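A.B. asks: I'd like to go over a predicted model; first the sequence, then the structure.
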Amino acid sequence: MRDIDCSFRKSRLLPFLLLSVLSLTQCRAEDLWGLPIAQVLERLARGDASFLREASGEALAQAFRLGPGSPYYLSFWAEASGDSGQARALLALQWEKGRGRWKEEAALALLAGHAARREWAEAESQARRFLPGLRSPELRRGGERALAEALYWQRKDAELLPWLDRLAGSGDEELLLFRAAASCRLNAPDWPELFRVLFFQRQASGLHSRAWSFLQLEERLGRFSPAEAAFFGAKAALAEGRAAEALDALESSFPELSPALRAPLLPEAAGAFLRARQPARGARLLGPLVEDSNGAEWAGRLARRAGERAAAEAAFRRVARDSAVSAQRDRASWLLLDLARERSAEDFLAEMEGQAWADPDYFADILEQEISAMVARRQWALLARLRTAMQRVEAPGAVQQRALAPRARLAYLQGRLRELGDLEGDPLESFREAARLDPGGYHGRLSAARLPASESAAFQPVDGREEEETAEESPPQAPPASASEEAPAGNAAASGTSGTTGAAAATVPEAFLLGFIAHGLYQEGYRRLLSPRAEPGLLLRAVRELDGRGQYLQSLRLLARYLEGGPVTEEVLRLYYPRGFAEALEEVCREESLPPAVFFALVREESHFDPAIVSSAGAVGLTQLLPETALEVARLLKIEEPDLRDPGQNLRIGARHLARLAARSKDLSRALLAYNAGSGRLRSWERGAAGLPSDLLVEAVPFAETRRYVRKILISAVRYGQLYYGLAPRDTVRLFYP
């Protein structure tokens, strides 16, 4: 079933938005299945397509009254309601009587349906019928691909191979399996080599399970050496999650393979032992086979997991010294830093001072954790030394801002410690440096607020951009029990299937893409618009439509993509910091004496203003309340059976919960720590950081997610204060840290 957003949100459809939708879909002032057109559109906007139950037979053709592509869009709603027959009828109607992109997309959707039902003869017949009418190159490739699949499953191999030639270079890995199997059935001389390419040059996936089964059923494994056949079986077992069988097969096959074959397979083989939690076994097998830096890196990873730190360090030093790949040298340096962290902060600093980084951005996470640990241990002299070491790092342009964030953080910390008398020197010098390095980020904002007012206004983010995590992220969750310190492996092959949705949005008509939004298909429209090459103007127009309909989750995510290259204006900032449910939110802020800029920021970061969102931890709604917490607070408000998906109730309960936490804490920053991580954790952190001011307490928190939570809300609150409440950034900062 195609993706669809079926949540029933309460949105306000303003008259001018309705007019824009009517214009977009070219509708006429007629009824549709007994309903006025305007009412149909309004119901679609809030996720209600139940009126489709009244449409059948020839009456389906009325769908064109909504617009030239409406049968196509309504097929999504029919499919979601479980009426696949109606969905197919709408798609067939679009193909027969429609035009343009909608007609072609309907054809591909019909072909996908045949494939899902394994109706291969029908799929072949329809594909041959549709192909002459597919004008868009990427959709024509989709039609050719559907025909190739239908031919494959019907074993029409001689007909299949020319179509595979036409599809060469598409990046579709399944086509390699089709070619290998078809060539084998035709006894083509190159078929064994095609299977070798599939097994030796592709990451383990379901294709290997299918290829292994094919070779067994066709009794063709005898054409390969015993070591090759055993490795093929290992790959299939890995793909199917049969770890014990996969490791046994690796042990029997891997040493027998040629060095040229083994080298690129080492990461996958090592990863199998790591996932099975048998690193020592993997180290014994793969260690003696290491012949280059790539092998040394993975031997080091296995040794480290096995507790053999000396062997791991030796392997990583070899990689850092000998590798010709800068990214690999950085990974080895990261791993050496992590080993040093396990010994002491002094060893971490000594290791860092001897390193040279190609991409300082890569080390931001480990620096983030180590700085917090130093603050928690009150190692002020080491922090100053770390700042000195960081000052030599100048990042290339593409990663400069994030790479500079640790330097800004260290400068701010040094300034605060100078203010408190724990370090010598001029605090203003440190604050100026932090504000210069990170003007729109958390530490830049804090630093500017501590400078004289005459200086503070000079430090503003370039083009209004801030350094914060984008709305592409999921809403914050409860912090994990421990943070993973394993460096990313790198060199992992990205996998996926090719299809029409992967086409660049820049090649797709704007009316087609915005039509998803006009028909209430917000999630599908968002997915289609996320092309890497989508034109910024189109993204902004889609954001305006989504924002006007109250679909802030998708609008914020699309705007994050827009901000990668589009110009920033005050309109863009207001779209990026929307005031969803403004009337209800400001009312509860008045009742609970909360600054609305802060509470808007909290709701934005918690839920992106999606009242139906539920986190993996079970937190619900706009303010992401856990049901047990909400029930306790609801009793105080005399709400007997709270509905956390109701925006009004959720905001009332969330505001009262935050207000109670703020009343128990010294300031809003501590209340936010408790809101995110729990009051019990806050009390534990306060005991461990007794005597530290609130800003340093936040720095000492051991959970990176909770530190980021406070930072993101402060950054957002600054913008809400500026855009809607006339607050200077320093005044908003003082709401958090009086």
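C.D. replies: That came through, no problem. Numbering: from 1, shown residues only.

A.B. asks: contacts, neighbours, all on C-alpha from now
C.D. replies: Will do.

A.B. asks: buried stuff in stretch 32-50?
C.D. replies: The neighbour-count check on stretch 32-50 (16 or more other CA atoms under 10 Å) flags 32-33, 37-38, 40-49 as buried.

A.B. asks: so of these, which ones are in helices?
C.D. replies: 37, 38, 40, 41, 42, 43, 44, 45 (DSSP state H).

A.B. asks: quick check: the two most widely separated of the buried residues of stretch 32-50?
C.D. replies: The span of these, defined through CA to CA, is set by 33 and 46 at 18.4 Å.

A.B. asks: and which of the ones in helices among the buried residues of stretch 32-50 is nearest residue 709?
C.D. replies: Ranked by distance to residue 709 (CA to CA), these are led by residue 45 at 32.1 Å.

A.B. asks: columns distance to residue 716 on top of the buried residues of stretch 32-50, output as JSON lines?
C.D. replies: Output for the buried residues of stretch 32-50, formatted as JSON lines (distance: CA to CA, whole Å):
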{"residue": "32", "distance to residue 716": "44"}
{"residue": "33", "distance to residue 716": "46"}
{"residue": "37", "distance to residue 716": "39"}
{"residue": "38", "distance to residue 716": "36"}
{"residue": "40", "distance to residue 716": "37"}
{"residue": "41", "distance to residue 716": "34"}
{"residue": "42", "distance to residue 716": "32"}
{"residue": "43", "distance to residue 716": "33"}
{"residue": "44", "distance to residue 716": "32"}
{"residue": "45", "distance to residue 716": "28"}
{"residue": "46", "distance to residue 716": "28"}
{"residue": "47", "distance to residue 716": "30"}
{"residue": "48", "distance to residue 716": "33"}
{"residue": "49", "distance to residue 716": "36"}
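
A.B. asks: what about versus this one:
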Amino acid sequence: MALQQFRRVLATAFIAIFSLSQVACVDGKVLGLERAEWFRRLSVGETLPIFSVAYVDYDELTELGPGALLFLSWHAEAAGEARLRQRLLEAATRLESGLYRQRAGQLLEELYLATNQFTALSDLYAANPMKLPDWQLALGQAKALQGQANWPAAIVAWQDFTDRWPEQAATRSASLLTARVDCLLGMVADNLTDASWRLRLTEAARQLTEQRAETSLAAALTRLLPILEPLLPADLSLLLALREAAGRRDYGPALRLFYRYIAVRNHASQFDQAATAGSAAEPATGTPGDNAAPATETRPEALAVSDLFATVHRLDQTMLADFVRSLPFATAADLARCWLFSEAAEGLNVFRLLVAQPELPLELAYLYHFYAGRLESRQQRPDQAALYLRQAARLAGNGPDRDVAYWYLAEGQLATRPAETIASLAEALAVSDNPGYYDDLLEALSRLAVLRRDGHLLASLDAAAGRRAAPSQRARLDYLLARAAAAGLISLSDLQAAFGENAPASLQRYQNAHYQLAANQAANPWYRLLANLRLGRPALVRPPETAAAVAPPAATPSAGSGRDGSAPASQPVADQPYAEFCRGLVDWQLGSRLFDETSRFLPVMYLEEIRLAAQWLADGGRHAESIRLANRLLARSDTAATMQDWRLAWPQPFGDAMATALAVSSVDRSLMYGLIRSESLFMPAVVSMAGAVGLSQLMPATAAEMAGRLRLASWDSANPADNLLIGTAYLKRLLDNNGGAVLPALFSYNAGPGRYRAWRTAAAGLPVDLMLETLDYAETRQYGRNVATAAVYYETLYGSVDANDYLSWLLGEAD
């Protein structure tokens, strides 16, 4: 009887639990709420049922729609419900599909790593909802084994990864090496070592002295050194300590560590010699008498600091050079930087000896010549520096090393020998795979030439390097050279001297050719606008309202993207997984994540998907992110721009506040929108590193002064209406102070009126578009370009003035 009663109670309890778990089956409700009620609560920020129930049926939650578990995990994270967030993500990797399952797996991987749940992480890699390729799975499993303190298996896994995927391993060499050291140290701590552990640890530590410097290496050494030091030979510990100090840019102490390393090595050598001599002098038989004095010895590790420095002081430059030559490349490079920034004179003497060594390996020959050049330059010896740096560039075994040698060569010549700088840049650009590396030097050199009104230097730069520059810099040079010729800075004789028999027949032909090149490029819109204006073409033409959809580029998608790049050119939004994903973020009130999430998939998204995401961001008032996304859209090679794209990239938010501000100060609407877009991307509360606040980036002192002039009783620079009122009034004041000239007012707005006056004096007589190229603040140069370009787009989109007339007005050339 008792057994039957127990069974009835058990059955009743089971039915009750089952009924609670099946609420979704009753009247279409989920946790007792209609689906519409869930989204109503989301829209007004009310508490969701998942935060107030003890039991959650994750299968039931999927009734809320695709991705519900993933989206709810983000709400759980925002609510500080870490345990629930994890459970939701784990459920999503089981119950969701496609993109939602993949993204949940990625987030779960990050969570497990952050919370040291390595056993769960290993299981996640085994299931692989992230759709990771094999090499990433192997890398992850090695991390998981190490996290579980399974040191022997982890060492095998790291080595297996290195052997099977050498290309991926090469880009992670420092982290792989420190992981191996961590595993060996773990084995020591857990008493899992065999007879070879010290040898293996020493070998791994020695490899750390050979590892090229990376950001992660200094941090890893800071963490590992206190543990490694008592386990390693003294000289090896000192080299690692040197590398760690150099990585922190603590160059003086790092150099002293090198001197200690030399002393330890010298003392060890003396000790070994004495030990050998003592052994040879011992009698073949017998032992010391009982009353003999005990033998004493001083190991290198016990050497006193005074003895260390006494040893170093006995060294001459030749012995120092010998020790440097014995160092691995990476450690020698760190040491060279230490000398460069602390004891350049001594370092120079050492490296002069090093470059004279015969039959150097190519890598070391490059290193020694490069730092000999840097040290000569530090000692104000430009001729000798140029010899060493040019030789270093020719010895370089790879493009990055060659570029850095040529860069320092040209930079050292720039101030006093610009003609030689041109020759060096021409030599560099002829062999470089990365011409953009030299953009700053090309800009500085051309700026110097314009300020000096040196047409010969400009023409020589064009002949030697102009066509080899990176696309954006080439566009700048094309326009600058044509404009300089039109302004009389470059003469026909300058061109003939620079180009010889290839010189153009006339200045007009030279101008037109360069204007054509600038007008037909797509890398730099400012110079395209200007060149079209000079050629008498429309500076800017509106795109069509709509355009045919185009498939994404036929590039290999990112890992686990879920799209192979071969989808049809257009399909309904409902069939586009990324559009559905982005729409889900909006519906679930997760618009703050929309930009970051969309950015993950941009290379494989359809244009329509990107447009929709940008529009949803704009609709949610997230204009900065919408603009960034629209800019990425317009930069894609497969984009046929539409008016919708332009409106997303150049929006007009805060319309009422802007209208009020313009009514007070009478500033051109397109100009003011161009300024606000460039200053803040329409983020009302943004604060710059300098302390400028709000839409028009007002400095507190400027805001206070202008608020007083406007007789404002109170104001808040983070309030859009106040900020626009004050910022517009300030721009109006600068325009009035500059006779209505727009670009000078913009230069003053960015850099201050006093700085602008100094620039105006230096560039007296130059047209304002050439003057812009002479400003010595790169930020102000780019600011002028950005605001003026944006203003032209705003006027073309929303205004009534022809683009050419408007651009002429911006340049102060309107009739």
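C.D. replies: Ah, there it is. Remember, it's a predicted structure, so these values are computed and weren't measured experimentally.

A.B. asks: tell me which residues are up against stretch 339-356 of the first structure.
C.D. replies: Contacts with stretch 339-356 of the first structure, where a contact means CA atoms under 8 Å, 6 or more residues apart in numbering, come from 309, 313, 333, 336, 337, 338, 370, 374, 382, 386, 389.

A.B. asks: please identify the helix or strand for the aligned partner of the fourth one in the second structure.
C.D. replies: I take that to be residue 336 of the first structure. Residue 336 of the first structure maps onto residue 409 in the second structure, with residues paired by TM-score structural alignment. Assigned by DSSP states H and E, residue 409 of the second structure belongs to helix 399-414.

A.B. asks: any buried residues in that helix, and which?
C.D. replies: For helix 399-414 of the second structure, by 16+ other CA under 10 Å, it's 401-414.

A.B. asks: mean per-residue distance, it versus the first structure.
C.D. replies: Following the fit onto the first structure, the mean deviation recorded for helix 399-414 of the second structure is 3.7 Å by mean CA distance after the TM-score superposition for the first structure.

A.B. asks: give me the mean deviation of the next helix or strand after that helix from the first structure.
C.D. replies: Downstream of helix 399-414 of the second structure, the next assigned helix or strand under DSSP H and E is helix 418-431. Between helix 418-431 of the second structure and the aligned residues of the first structure, the post-superposition mean distance stands at 5.8 Å (mean CA distance after the TM-score superposition for the first structure).

A.B. asks: what is the longest helix along the second structure packed up against?
C.D. replies: Assignment by DSSP H gives helix 251-281 as the longest helix of the second structure. With contacts taken as 3 or more CA pairs under 8 Å, 6 or more residues apart in numbering; DSSP states H and E, helix 251-281 of the second structure sits against helix 234-247, helix 305-313, helix 329-342.

A.B. asks: mean neighbour count, the ones you listed: which tops it?
C.D. replies: Highest mean neighbour count among these (mean count of other CA atoms under 10 Å): helix 234-247, with a mean of 23.

A.B. asks: whichever strand or helix holds residue 594 of the second structure: how far from the chain's middle?
C.D. replies: Per DSSP H and E: residue 594 of the second structure is located in helix 594-601. Centroid separation for helix 594-601 of the second structure versus its chain: 17 Å, with CA atoms, centre = their mean, to the nearest Å.

A.B. asks: which strands and helices sit next to that helix?
C.D. replies: helix 577-587, helix 607-619, helix 623-635.

A.B. asks: among these, which is nearest residue 526 of the second structure?
C.D. replies: That would be helix 623-635 among these, by CA to CA, at 14.9 Å.

A.B. asks: can you list the residues that contact that closest one?
C.D. replies: For helix 623-635 of the second structure, the surrounding residues in contact (CA under 8 Å, 6+ apart) are 595, 599, 607, 610-611, 613-615, 617-618, 639, 641, 645-646, 648-651, 681-683.

A.B. asks: and those, which are buried?
C.D. replies: Among the contacts of helix 623-635 of the second structure, the ones that count as buried (16+ other CA under 10 Å) are 595, 607, 610-611, 613-615, 617-618, 639, 641, 645-646, 648-651, 681-683.

A.B. asks: what about residue 621 of the second structure, which SS state?
C.D. replies: Following DSSP: H, G, I helix; E, B strand; the rest coil, residue 621 of the second structure is assigned to coil.

A.B. asks: and it, what pairs with it in the first structure?
C.D. replies: Using TM-score structural alignment, the equivalent of residue 621 of the second structure in the first structure is residue 550.

A.B. asks: and residue 697 of the second structure, by the same measure?
C.D. replies: Using TM-score structural alignment, the partner of residue 697 of the second structure in the first structure is residue 624.

A.B. asks: that match: neighbour count?
C.D. replies: Per other CA atoms under 10 Å, the neighbour tally for residue 624 of the first structure reads 32.

A.B. asks: and for residue 110 of the second structure?
C.D. replies: Neighbour number of residue 110 of the second structure under other CA under 10 Å is 13.

A.B. asks: name the residues that touch the helix or strand hosting it?
C.D. replies: Assigned by DSSP H and E, residue 110 of the second structure belongs to helix 98-114. Residues outside helix 98-114 of the second structure that contact it (CA under 8 Å, 6+ apart): 66-67, 70, 86, 89-90, 92-95, 118, 120-121, 124, 128-131, 560-562, 577-578, 581.

A.B. asks: helices or strands next to the one helix or strand residue 363 of the second structure maps to in the packing?
C.D. replies: According to DSSP H and E, residue 363 of the second structure maps onto helix 362-378. Helix 362-378 of the second structure sits against helix 329-342, helix 344-355, helix 382-395, helix 399-414, with contacts defined as 3+ CA pairs under 8 Å, 6+ apart.

A.B. asks: as JSON lines, those with distance to residue 274 of the second structure would be great.
C.D. replies: Shown next, in JSON lines, are those (distance: least, CA to CA, whole Å):
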{"stretch": "helix 329-342", "distance to residue 274 of the second structure": "30"}
{"stretch": "helix 344-355", "distance to residue 274 of the second structure": "30"}
{"stretch": "helix 382-395", "distance to residue 274 of the second structure": "42"}
{"stretch": "helix 399-414", "distance to residue 274 of the second structure": "44"}
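
A.B. asks: which residues does the helix holding residue 363 of the second structure contact?
C.D. replies: Outside of helix 362-378 of the second structure, the residues within contact range by CA under 8 Å, 6+ apart are 329, 333, 336, 340, 344-345, 347-348, 351-352, 354-355, 382, 384-389, 391-393, 395-397, 405, 408, 412.
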